[in-house]
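Student: Mind folding the following:
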Amino acid sequence: MQYEPLAIAGAFKVTSPPIGDERGWFARAFCQKELLEHGVDFQVRQINRSYNQRAGTLRGFHFQFPPYAEHKFLRCVGGELVDVLVDLRPESPTFLQTETVELRAEDHQAVLIPERCCHALQTLTDATEILYQVSEFYTPEAEFGLRWNDPELAISWPLEVSEISPKDASWPLLSESLASIRERMTLSEGLKI
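Tutor: Below you'll find the predicted structure:
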């Protein structure tokens, strides 16, 4: 597997080059040992799938507050999508910086989203499927999100939004939630990135 560091510390675009022969191909999709070698202690707690019927479907921005913050290892296994990461770690030099990654199933790529960062994705094709490993159990009381069209983030989504859940459409704006996010995302001394 090949790890390309992104501008947000601890985030990577990961490529799994397939090895082919007359039978087809094989590619490693996830390796805990390799992630450790890149400074990421990733214990898989859940593996989730998402199928999206229409291009333009938007999911997110999602995250969980500590102590339930989660790494995500997200792979597009059908179709195409863009994933947008936002760094929510107050001590990070890239705090509130965004990073956009395009993933296509045929490219055999994934994105590693670090703990205390959030993400949203938009499908670029109909019938887009996502498979992702998560390092923490879903904990509803720790869940929070950012508004997909927050003017402070100024995300330029590639397509008009065709589908979005009522919950994702109604997350508060950063102007309303940033102080609380900053407080709840701050770790005690010695646990910084």
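
Student: Every contact and neighbour count from this point should use C-alpha atoms.
Tutor: Fine.

Student: got the buried residues for the longest helix anywhere in the chain?
Tutor: In the chain, with assignment by DSSP state H, the single longest helix is helix 174-185. In terms of neighbour count (16 or more other CA atoms under 10 Å), helix 174-185 has its buried residues at 174, 181, 185.

Student: want to put them side by side, so please do this one too:
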Amino acid sequence: MTTLTPLALPEVTLITPRRHGDARGWFSETWSRRTLSALGIDAHFVQDNQAFSARSGTIRGLHFQTAPHAQAKLVRVLAGAILDVAVDIRPGSPTRGRWVSAQLTAEGGEQLFVPRGFAHGYCTLCDNVMLAYKVDSDYAPEAEGGVVWNDPDLAIAWPVDADDAVLSDKDRILPRLADLPDPVF
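Tutor: Below is the predicted model of the structure:
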């Protein structure tokens, strides 16, 4: 049976699909609209994405898309491990600026559901990490936004020193949450 574990921000949910194993290995149903809808997650995914990061300490994020292309995500690791982070950036939310994290591993099969209105990012915990994630709206570059990964107001407990973090040039110059115009989701 798939298990759901609400995190400190209950909209963000850790999902652990059941694995059926035998001498050959295991099988897992990683997404079932029927199963997760019955558990309260009713996203209609339209796109699958896959990412590879060669080095431990690679940080991607914190990213989001605004309306009319806002995205919910379902993230899982195919190889390696990550610290996955979601930050509430919804205007007027009583938890705006709060974040939650969960370790996702290929071995454990955990998944993180990140709803619309949350910025998402992750840090690789080892070399050669591959992850896959579903989104419920198509990629729209005109709607993309982000918050800088090391925003001191957020104080995210990343598992890498700032000097050792591997980042894209784009992610290095994202604004702080306090400097972000209120996004619409």
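
Student: Got a TM-score for the two of them?
Tutor: Aligned and superposed, the two chains score 0.93 in TM-score terms (TM-score structural alignment, normalised by the length of the second structure); 182 aligned residues with a CA RMSD of 1.4 Å.

Student: on that earlier part again, dump the buried residues of helix 174-185 of the first structure into JSON lines; add distance to Phe73 of the first structure as well.
Tutor: JSON lines is the format used below for the buried residues of helix 174-185 of the first structure (distance: CA to CA, whole Å):
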{"residue": "Leu174", "distance to Phe73 of the first structure": "25"}
{"residue": "Ile181", "distance to Phe73 of the first structure": "23"}
{"residue": "Met185", "distance to Phe73 of the first structure": "20"}
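
Student: which among those gets closest to Ile19 of the first structure?
Tutor: Met185 (40.9 Å; CA to CA).

Student: quick one, what contacts that closest one?
Tutor: 65-66, 88-90, 116 (CA atoms under 8 Å, 6 or more residues apart in numbering).

Student: Does the spatially most central residue of the second structure belong to a helix, a strand or coil?
Tutor: Centroid-nearest residue in the second structure: His120, 4.6 Å away (criterion: CA atoms, centre = their mean). What DSSP: H, G, I helix; E, B strand; the rest coil gives for His120 of the second structure is strand.

Student: Buried only: go through the contacts of Met185 of the first structure for me.
Tutor: Buried among the contacts of Met185 of the first structure by 16+ other CA under 10 Å: 65, 88-90, 116.

Student: any chance of those in CSV, with distance to Lys167 of the first structure too?
Tutor: Below are these laid out as CSV (distance: CA to CA, whole Å):
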residue, distance to Lys167 of the first structure
Phe65, 17
Leu88, 20
Arg89, 23
Pro90, 25
Arg116, 20
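
Student: Now, the residues you listed that are in strands?
Tutor: Using DSSP state E, no member of these falls in strands.
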